[in-house]
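1. here is a sequence with its predicted model. Questions after.
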Amino acid sequence: MQPEQARWATARSLSPLWRNPSGSEQAKPVPNHCISKNKKRIIMDTITTTYALNTFWVLFAAVLVFFMQTGFALVEAGFSRTKNTTNILFKNLMDFCMGSIAFWLIGYGIMYGVGSGFFGELEIFSKVNHALELGIPNSAFFIFQLVFAATAATIVSGAMAERTKFKAYLLYSVAISALIYPISGHWVWGGGWLSQLSIPFHDFAGSTVVHSMGGWLAFIGAAFLGPRIGKYKKGKIHAIPGHSLTLAALGVFILWLGWFGFNPGSTLGLGDPDLVAHIFLTTNGAAAAGGIATLITTWLRYGKPTFSMTLNGVLAGLVAITAGCDVVTPAGAILIGLMAGVLVVFSVEFIDRKLKVDDPVGAVSVHGVCGAFGTLMVGLFSADAALPGLFYGGSAGVLVSQAIGVLAIAA
C-alpha cells in the first residue's frame, strides 16, 4: 500500500463519516472512488484537529504537573527552618534536572519498553514510540511521563529535609527516576504483571505508582538518616516549627492547581470530555473534603484547629483520590477525601511519636499512607461497570487486586 493510500485507509477506519448516513456498524465502507475530495478533506481536517487538541491538552497538563515542583519546593521550605531554605530549593531544582536526563536515558525504556512483566527494555536512549496507539506525539507522551517521574523523586526531599548531604540526595534522585519509579510504573502502566492480573490493578493517575512509592522511599530515607538534632531529646519529642506557613500555604494552592493537570491530564486526550470533567470534579471534591476533615479532627483532638496539618489534609485528599478519580462518584470522592483527612492526622502522630521517624513535612503520611489508602478505596467505591467495587455490587476480587498492587510496590 502506498503512503497516500495508507493515510486514507487510516482515516476511513477512524472516522464515522466513512459509513453510511444511518451510522450502522454493519454498513459497508463507501469505496474510495465514490468519496468526494471535499469529504476527504473534511475528515482529514477533523483528524488533524483532534490530534492537535489532544497534543495541546497533554502538554498543557504536563506544564501544570511541572509547576507542582514549585509547590513542593514552597511546602518544604515553609515547613523547614530559614537556614535550610536555600538547600531545599536547590535540591528541588536539581532533582528535576538530574531526573530529566536519567529518565530520558534509562527510565522511559524500562517503564514503557517491550520486556518482561517486571521491567521493559534496558536500552540507553530508548526508541520506544507510542505515538500511533495513543494518538499524540511520542515526545508529548514522554514529557508527561517525565514530570510524573520528577514528582515521585521530589516527594522524598521533604521527609529528608534539613539533614541530607547534597551529593547523596542527587544520587537518590537519579536512582528513583532511572530505575525505581520506572519499574513500578511498568508493572501498572507499561503492560507489566499488575496490569495482567485476572482483575487488573487500577491506579489511574498514581496514588500508588507515584505517591505511595515516593512516600515509602521517603520513609526509608528519613529512617536511615535519623532525626534532626534536637528533635528527640531525653525521651521527649520537641517540635521544630517551620519558618513560614505563608510559603507552605502558597505551595499547597499551587499543588492543588497542578493536580488538575495530574489527574485529568492522565486521560491523554479530550476524546471523552465527560470523563475529563468528571475527574476535575472528583479531584476537587476530595481535596476540599480532606481539608475540612483535618480541620475538624485537629480541632477536636488538640482543642484548636491546626493550619499546618490542615494544609496536609488537603494534600492527603488529593493523593487519595488520584487512583480512582476516574471511577468513583463525586460523593465517593468526598468520602475518600474525608477519611484521608482524618487518617493523615493519626498517621503523622504515629510516625512521629511511636516510630520516632522525623518527617518535617509529613510526606510519608500524606503520600505513602494516604496513597495506599486511596488505592485500596477503589476496591470499595469504584462505580465503573467494568470494575465495580464492593459498595457497588462488585466482588472482593477488585479489593484483593488493589491490595496486591499496594503491597508489591511498597515492597
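-> Yep, it's here. Everything quoted here is computed from the prediction, not taken from an experiment.

2. please make it C-alpha for all contacts and neighbour counts, starting now.
-> Will do.

3. check contacts around G269.
-> Contact analysis of G269 by C-alpha atoms under 8 Å, 6 or more residues apart in numbering lists L53, N54, T55, W57, V58.

4. buried among these? Need that as a selection in ChimeraX.
-> To isolate in ChimeraX the members of these that are buried, counting by 16 or more other C-alpha atoms under 10 Å, one can use:
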select :53,54,55,57,58
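
5. turn the contacts of G269 into a markdown table, columns for distance to F96 and secondary structure.
-> Output for the contacts of G269, formatted as a markdown table (distance: C-alpha to C-alpha, whole Å; DSSP: H, G, I helix; E, B strand; the rest coil):
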| residue | distance to F96 | secondary structure |
| --- | --- | --- |
| L53 | 27 | helix |
| N54 | 25 | helix |
| T55 | 23 | helix |
| W57 | 22 | helix |
| V58 | 19 | helix |
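
6. comparison target, given below:
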Amino acid sequence: MDVDIIFLMNSLWTMLGAILVIFMIAGFIMLEAGSTRMKNAGHVAGKTVFTFGLASLVYWAVGYGFTFGSNANFFVGMTDFFYAGDQIKDATLSTTVFFLFQLAFAGISVTIALGGFAERAKFSVYVLFTILFGVLIYPVIAHWVWGGGWLAEDGAQDFAGSTVVHLTGAMAALAATILLKPRIGKFNKDGSSNNIAGHNQVYTTLAVLILWVGWFGFNAGSTVSVDGAFFGYVAINTNLGAAAGAVAATLISWVVLGKPDIPTILNGALAGLVAITASCAFVDVWAAVVIGFVAGIICFYSVRFFEKRRIDDPIFALSVHGMPGIWGTVSTGFFATRELATVGKPGLFYGGGFDQLFVQIISVVACGAFAFVGSFAILYLLKKIMGTLRVTAEEEILGLDLSEHGSFGYPEQMQVNEQDPHATNTGR
C-alpha cells in the first residue's frame, strides 16, 4: 500500500479514537452527576468540562513533553513543551493526531481522580489539583510505561492504560477521600454506613453505555494503525471483557443481595472495561472473558471492603478503576500469549514463566505508590496553604450547585417556592 495512504488511514483511525475518548467525558459527566445528589449535579457536570479543558492546556504545555519528549531519562522526557504541532518526517501517523489522542487519555485520568473529591471539595481545589496532577503525576507514570521509561525497558504490558490511566486516577482519588474525609451523614458513630444514593439511575445507565462505546476508541484506537485490521481483535476483547464484567456483577449481587442490583451491574461493566484495557491486545478471546468476569466480582467486593474502612468514594473510583486496574495489569502476566506479546514476554499460562508476572506486579506497585504518595503530598500541601480542602458543613448541606456557583442544576425542583411558605428544599 502507498505510504501516503497508510499515513492518512492511520491518522484518520487514530483521530476517530481520540474523538471517542474525548466523548467519554460526556459519559463521566452523566455518571458522576447521576451518582451524586441533585443539589450537586450542576457542579459535578460543570467542573468536569472545566477540568478537562484545564488538563488539556496543562498537557499541551508540559505533560506531552514529560511523557514523550526526547532527551529522555528513565523518569521523564525533556523536550516538546508547549507542543507546536510539528510533524515527524516519514512517520506512518500524524504526530498532531497522536498528540491529541494522548491528551485525551490524560484528561480521562484526571477526571477519574477528581471523582474522589465529589460533593465536598472546594472548586479551587479542583483547579489546583488538576494542574499539579497534570504536571507531576500523570506524565511521569505515562513516560515510565509508554514513553520509553524504566518500566517500558523492563517490558511492562499496559496496552491502553489499566495502570497508566485508571490506577493512576484511582490512587489520586484514594488520597483525596482520605484527606477530605467522608461526606456528612455517610457513616454512623458505630462505623456502619448509610447509602447516599445518586439522584438519577437512568443517567448512570446511559453514562455506562456512552463509556462502553467510547472505550473502543480507548482500546482499539490504541493500535494507532489500520495494519492488518488488528483493531478489530482488540475491539472484540474489549466488548467481551465489559460483557463478562456486567454479567459477573449481576450474578454475584443476585446471589449475595438476593436481587440483581442495578448500580452493581453498571459498575461491573465498567470494571470489565478497565481490566481488559491493559490486556486487550495481548490475550486470547477466552481470556478476555475470564479477565472481565473476575473484574466484575472484584468490583462488587471492593465496594464493601472500602465502605467497611470508612472510605467514602462516591463515584466508586477505587472499586471500578483501581482494583480492576490492578487485576487487569497483572492478568497479562498469566494470559499474554506468545503470538500477541509484542511487548514483554508471554504469561505464566503460555510457557513464559514468572518473568512477565513479576514485571506486571512491579509496574502496579511502582505506579500505584507514586500516584498515591504524590497526590497525597500535593493535597496535603494544598490543605496547609489553603487551610482546608473542603467546603463548610453549611455549604455541603446546602449543595455545591448553590454554594460554589450561585445557581441550581435543577432550578425548578431545588428552588424554594417563595409563594409557598410550606415548601422545603431537602437537596436529596
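-> Received the coordinates, thanks. Worth saying up front: this structure is predicted, and the values here are computed from it rather than measured.

7. for stretch 95-111 of the first structure, buried residues please.
-> Within stretch 95-111 of the first structure, the residues that count as buried by 16+ other C-alpha under 10 Å are 95-96, 98-100, 102-111.

8. cool, and stretch 342-361 of the first structure?
-> Neighbour counts over stretch 342-361 of the first structure (16+ other C-alpha under 10 Å) mark 342-345, 347-348, 351-352, 356-361 as buried.

9. quick check, nearest of these to V319 of the first structure?
-> Nearest to V319 of the first structure among these, counting by C-alpha to C-alpha, is V344 at 11.0 Å.

10. mind listing what the equivalent of the closest one over in the second structure touches?
-> For V344 of the first structure, the aligned position in the second structure is C299, judged by TM-score structural alignment. Residues counted as contacts of C299 of the second structure (C-alpha under 8 Å, 6+ apart) are A249, N267, G268, A271, S319, V320, M323, P324.

11. which helix or strand contains C299 of the second structure?
-> Per DSSP states H and E, C299 of the second structure falls inside helix 285-308.

12. ok, now I5 of the second structure?
-> Per DSSP H and E: I5 of the second structure is located in helix 3-35.

13. average offset of the helix or strand that that helix is followed by relative to the first structure?
-> Remark: after helix 3-35 of the second structure, the chain's next helix or strand is helix 41-58, criterion DSSP H and E. Once the two are superposed, helix 41-58 of the second structure sits an average of 0.6 Å from its aligned residues in the first structure (mean C-alpha distance after the TM-score superposition for the first structure).

14. now helix 41-58 of the second structure: which residue numbers in the first structure?
-> Using TM-score structural alignment, helix 41-58 of the second structure pairs with 85-102 in the first structure.

15. how about stretch 6-26 of the second structure?
-> In the comparison with the first structure, stretch 6-26 of the second structure aligns to the range 50-70 (TM-score structural alignment).

16. which element follows the helix holding C299 of the second structure toward the C-terminus?
-> Helix 285-308 of the second structure is succeeded, C-terminally, by helix 317 (DSSP H and E).

17. if you line the two up, which stretch of the first structure does the next helix or strand after that following helix fall on?
-> Next along the chain after helix 317 of the second structure, taking DSSP H and E as the criterion, comes helix 323-335. Mapped onto the first structure using TM-score structural alignment, helix 323-335 of the second structure covers residues 369-381.

18. ok, residues contacting the matching stretch?
-> Residues outside stretch 369-381 of the first structure that contact it (C-alpha under 8 Å, 6+ apart): 202-203, 207-208, 211-212, 215, 316-317, 319-324, 327-329, 332, 336, 340, 343-344, 347, 388-392, 396, 398-400, 402-403, 406.

19. where do the helices sit along the stretch 101-250 of the first structure?
-> Assigned by DSSP state H, counting those that start in this stretch, the stretch 101-250 of the first structure shows helices spanning 108-112, 131-134, 138-159, 166-175, 181-189, 213-225, 245-262.

20. do the stretch 301-428 of the second structure as well
-> For the stretch 301-428 of the second structure, helices defined by DSSP H, counting those that start in this stretch occupy the ranges 317, 323-335, 355-386, 393-398, 400-405, 411-414.

21. please work out which of these is packed deepest.
-> helix 323-335 (a mean of 28; mean count of other C-alpha atoms under 10 Å).

22. mean shift between that one and the first structure?
-> Helix 323-335 of the second structure versus its aligned partner: 0.5 Å mean (mean C-alpha distance after the TM-score superposition for the first structure).

23. next, the angle helix 285-308 makes with that helix.
-> Relative orientation of helix 323-335 of the second structure versus helix 285-308 (axes from the mean of the first three to the mean of the last three C-alpha atoms, to 10 degrees): 150 degrees.

24. what separates helix 323-335 of the second structure from the chain centre, distance-wise?
-> From the chain centre to the centre of helix 323-335 of the second structure is a distance of 16 Å (C-alpha atoms, centre = their mean, to the nearest Å).

25. now swap in stretch 74-91 of the first structure and tell me
-> 23 Å.

26. now the end-to-end length of that stretch.
-> End-to-end distance of stretch 74-91 of the first structure (C-alpha to C-alpha, to the nearest Å): 12 Å.

27. okay, buried residues for it please.
-> By neighbour count with 16+ other C-alpha under 10 Å, stretch 74-91 of the first structure contains the buried residues 74-81, 85, 87-89, 91.

28. find the nearest non-adjacent residue to the aligned partner of L174 of the second structure in the first structure, please.
-> The alignment partner of L174 of the second structure in the first structure, by TM-score structural alignment, is F219. Spatial nearest neighbour of F219 of the first structure, excluding adjacent residues (C-alpha to C-alpha, 6 or more residues apart in numbering): V364 at 5.7 Å.

29. separation between the residue nearest in space to the middle of the first structure and G235 of the first structure?
-> By C-alpha atoms, centre = their mean, the first structure has its centre lying nearest to G206, at 3.5 Å. Shown here: G206 of the first structure relative to G235 of the first structure, a distance of 38 Å by C-alpha to C-alpha.

30. for F90 of the first structure, same thing?
-> F90 of the first structure is 33 Å from G235 of the first structure, by C-alpha to C-alpha.

31. also A372 of the first structure?
-> Counting by C-alpha to C-alpha, the separation of A372 of the first structure from G235 of the first structure is 31 Å.

32. please apply the same query to A175 of the first structure.
-> Taken as C-alpha to C-alpha, the span from A175 of the first structure to G235 of the first structure is 35 Å.
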